[in-house]
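> sequence first, predicted coordinates after that:
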Amino acid sequence: MPARPEPTPVPGPAGSGDTGGRRIRVLLADDHAVVRGGLRMFLATHPDIEVAGEAADAAQAVDLAERLQPDVVLLDLVMPPGPWAEVAQAPPDEPPGISVIRRLRQRAPGVRCLVLTGFSEEEKVLPALEAGASGYLLKDVTPEELIRAIRSVAAGQVYLSAGVTGAVVRRATRAAREPASPLEALTPREREVLRLIAQGMSNAEIAGRLYVTEATVKSHVTRILQKLGVADRTQAALLAVRQGL
């Protein structure tokens, strides 16, 4: 059986994530207690790494990461959201872990997220990296590679396992040969609002569907029209249909 190709850490900005010789503090975020327990015992065998805390859902992951400020959050993408409104308002097909990454990038930029999950599909890998993840590993990773990834991410590097680099390469290849879609300027929430506009929903109906105020929907619609360069909702809906949204 041929050996698995070794991934190459990608250098990050100079000095980012530098632990200065101290122990790397890791927050474990996974809804399976047995997974967290196994990771905790394994990491305890490495003197340069310590487990700063454990989270069983997205809300706990955000709360503990903001309070404890670990160097690395070892994060499963698919976990219960917990009592966190921001996750509840995310697009229905977005894993809660991606909302965690996005929130921590905004509120705790010194905390770096290393995804550890069983999903290698582009629909999971690319949104996680675009949200700000510093690394992406699959759960069949070897123990040696897991430690290497934690150390690399803590040192300010980006680390991708060999099993997911193909998704990144395919995306880059398509982007090089396909014209950019005007919808790429929209945020995930704006795309969701536009999708509902294209389904013929009013602002009030969209507000009810997304559990937000009608004023919030109106604000989204205004930004959508500006970004797409169209004059009204009808033109925006037609553009969404043409783009396959």
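Structure received. Keep in mind that what you see is a predicted model, and the values were worked out from it rather than measured.
> going forward, measure contacts between C-alpha atoms and count neighbours the same way
Noted.
> residues contacting Ala236?
Contact analysis of Ala236 by CA atoms under 8 Å, 6 or more residues apart in numbering lists Leu194, Ala198, Ile224, Leu225, Leu228, Val230.
> same thing but 10 Å
The contact partners of Ala236, by CA atoms under 10 Å, 6 or more residues apart in numbering, come to Leu194, Arg195, Ile197, Ala198, Val221, Ile224, Leu225, Leu228, Gly229, Val230, Arg242.
> from these, which is closest to Gly208?
Using CA to CA, Ile197 comes nearest to Gly208 of the contacts of Ala236, at 13.1 Å.
> neighbours of the residue nearest to the closest one when sequence neighbours are not counted, how many?
Distances taken as CA to CA, 6 or more residues apart in numbering put Ala237 closest to Ile197, at 6.1 Å, once the chain neighbours are dropped. As a burial measure, Ala237 scores 20 neighbours (other CA atoms under 10 Å).
> where's Ala237 relative to Arg195, distance?
Using CA to CA, to the nearest Å, Ala237 is found at 8 Å from Arg195.
> what does Ala65 give?
33 Å.
> confirm Phe42 sits in a helix?
Yes - the assignment for Phe42 by DSSP: H, G, I helix; E, B strand; the rest coil puts it in a helix.
> in CSV: the contacts of Ala236, plus secondary structure.
Conversion of the contacts of Ala236 to CSV gives the following (three-state DSSP):
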residue, secondary structure
Leu194, helix
Arg195, helix
Ile197, helix
Ala198, helix
Val221, helix
Ile224, helix
Leu225, helix
Leu228, helix
Gly229, coil
Val230, coil
Arg242, helix
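> among the residues you listed, which ones are buried?
Buried members of those, scored by 16 or more other CA atoms under 10 Å, are Leu194, Arg195, Ile197, Ala198, Val221, Ile224, Leu225, Leu228.
> got another, please set it beside the one above:
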Amino acid sequence: MSNGRRIRVVIADDHPVILLGAQHALAQFPDVEVVAQARQSTELVDVLTRVPCDVLVTDLAMPGGRYGDGLPLVGYIRRHFPALGIVVLTMLENAALLKRLKDIGVIGVVNKSDDLAHIGLAIRYVTQGVEYASPAVRAVFDMLRANAGGRVDDMLLSPREIEVVRLFVSGLTVKEIAVHLNRSIKTISSQKTRALQKLGLERDSQLFQYAQSAGLMNLSSAEGAVPAGGSGEP
């Protein structure tokens, strides 16, 4: 910090090994002080309310608390602790999700597959208001940006694609979604396929993982979704 005080950091992750590894990595940064830890969102929000800190280092997938996890949790923290710097830890390699993090004000992202020393670097950058992405995160952006012809926005899902993904991960089949939305099976199948392609995913299991982290699992049909019985076509 500019005044000589160390950067106060809270670490949140539901895996004890990651908590230990992150704390060990940050011990190598004399300007960083870990002031608290948390393992789920209820504990995290309580800690942030009680313990003064400058930066939160948090896992993206951290189920089990009353405030959820993924993008909904990060959004909640951004709204209620606007001065707090955030560094997100994640195993997800999905450019669309990473861009959504950036859109809600997260400028530091570290992939857990990278050396955990990148957490300390990200903290230093975020404290100065500068973006930081670890090597694996940068590689994902570079690859998908190239695949999209440089247009990262092309990787974002349309409202109808979001609705198809939301219904699919809720347990409906493509045929059931077609009936629910009054569209053809071919249209629903195409929209699901396009969603996978835009997100850089290959398997349905990856789509479930994305949907959970993006908060689509709990999204009601009234939130950002196209209502059933729309025009019937994309």
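Yep, that arrived. Computed from a predicted structure; not experimentally measured.
> you'd agree the residue nearest to Ile197 of the first structure is in a helix?
Yes - under three-state DSSP, Ala237 of the first structure sits within a helix.
> ok, it touching Gly200?
Yes - if you go by CA atoms under 10 Å, Ala237 of the first structure and Gly200 touch, sitting 8.3 Å apart.
> can you list residues touching both of the two?
Common neighbours of Ala237 of the first structure and Gly200 (criterion: CA under 10 Å, 6+ apart): Leu194.
> ok, which stretches of the second structure are strands?
With DSSP state E as the criterion, the second structure has strands at 7-12, 32-38, 55-59, 85-90, 108-111, 132-133.
> and of those strands, who's closest to Leu121 of the second structure?
strand 132-133 (7.9 Å).
> in the first structure, what residues pair with that closest one?
Mapping strand 132-133 of the second structure onto the first structure (TM-score structural alignment) gives residues 159-160.
> just how off-centre is the matching stretch within its chain?
Between the centre of stretch 159-160 of the first structure and the centre of its chain there are 14 Å (CA atoms, centre = their mean, to the nearest Å).
> mean shift between that stretch and the second structure?
Following superposition, stretch 159-160 of the first structure is found to deviate from the second structure by 0.6 Å on average (mean CA distance after the TM-score superposition for the first structure).
> tally up the residues packed near Gly149 of the second structure, please.
Here the number of neighbours of Gly149 of the second structure (other CA under 10 Å) works out to 9.
> one more: Leu92 of the second structure?
19.
> contacting residues for it?
So Leu92 of the second structure contacts Leu60, Ala61, Leu98, Asn111, Lys112, Ser113, Val137, Val140, Gln206, Gln209, Tyr210, Ser213 (CA under 10 Å, 6+ apart).
> filter those residues by whether they're kept in the first structure.
Compared against the first structure with both residues aligned by TM-score structural alignment, their matches' CA atoms under 10 Å, those retain Leu60, Ala61, Leu98, Asn111, Lys112, Val137.
> which residues are in contact with the last one?
Spelled out, that is Val137 of the second structure. For Val137 of the second structure, the contacting residues are 90-95, 98, 109-114, by CA under 10 Å, 6+ apart.
> quick check: nearest residue in space to Ile206 of the first structure, chain neighbours excluded?
Nearest residue to Ile206 of the first structure, sequence neighbours excluded (CA to CA, 6+ apart): Leu196, at 6.6 Å.
> ok so, going back, which of the contacts of Val137 of the second structure are retained in the first structure?
Where the first structure agrees (both residues aligned by TM-score structural alignment, their matches' CA under 10 Å), the contacts of Val137 of the second structure reduce to Leu92, Glu93, Asn94, Ala95, Leu98, Val109, Val110, Asn111.
> between those residues, which is nearest Leu157 of the second structure?
Proximity of these to Leu157 of the second structure (CA to CA) peaks at Ala95, which lies at 11.7 Å.
> can you count the residues close to the closest one?
Ala95 of the second structure sits with 24 neighbouring residues when counted by other CA under 10 Å.
> distance of the aligned partner of it in the first structure from Val169 of the first structure?
Here Ala95 of the second structure is matched to Glu122 in the first structure, going by TM-score structural alignment. Applying CA to CA, the value for Glu122 of the first structure to Val169 of the first structure is 10 Å.
> again, but for Leu27 of the first structure
Leu27 of the first structure sits at a distance of 30 Å from Val169 of the first structure (criterion: CA to CA).
> higher neighbour count, the two?
Ranked by neighbour count (other CA under 10 Å), Leu27 of the first structure and Val169 place Leu27 first, with 26 against 11.
> how about the helices of the first structure, start to end?
Assigned by DSSP state H, the first structure shows helices spanning 33-43, 58-68, 85-88, 96-107, 122-131, 143-154, 162-177, 188-198, 203-210, 214-228, 233-242.
> my read is that the match of Ala95 of the second structure contacts Arg170, right?
Yes - counting by CA under 10 Å, Glu122 of the first structure does reach Arg170; the two are 8.8 Å apart.
> ok, the nearest residue to Pro52 of the second structure once chain neighbours are set aside - contacts?
Nearest residue to Pro52 of the second structure, sequence neighbours excluded (CA to CA, 6+ apart): Arg8, at 7.5 Å. When the contact criterion is CA under 10 Å, 6+ apart, the partners of Arg8 of the second structure are 1, 31-36, 51-56, 123.
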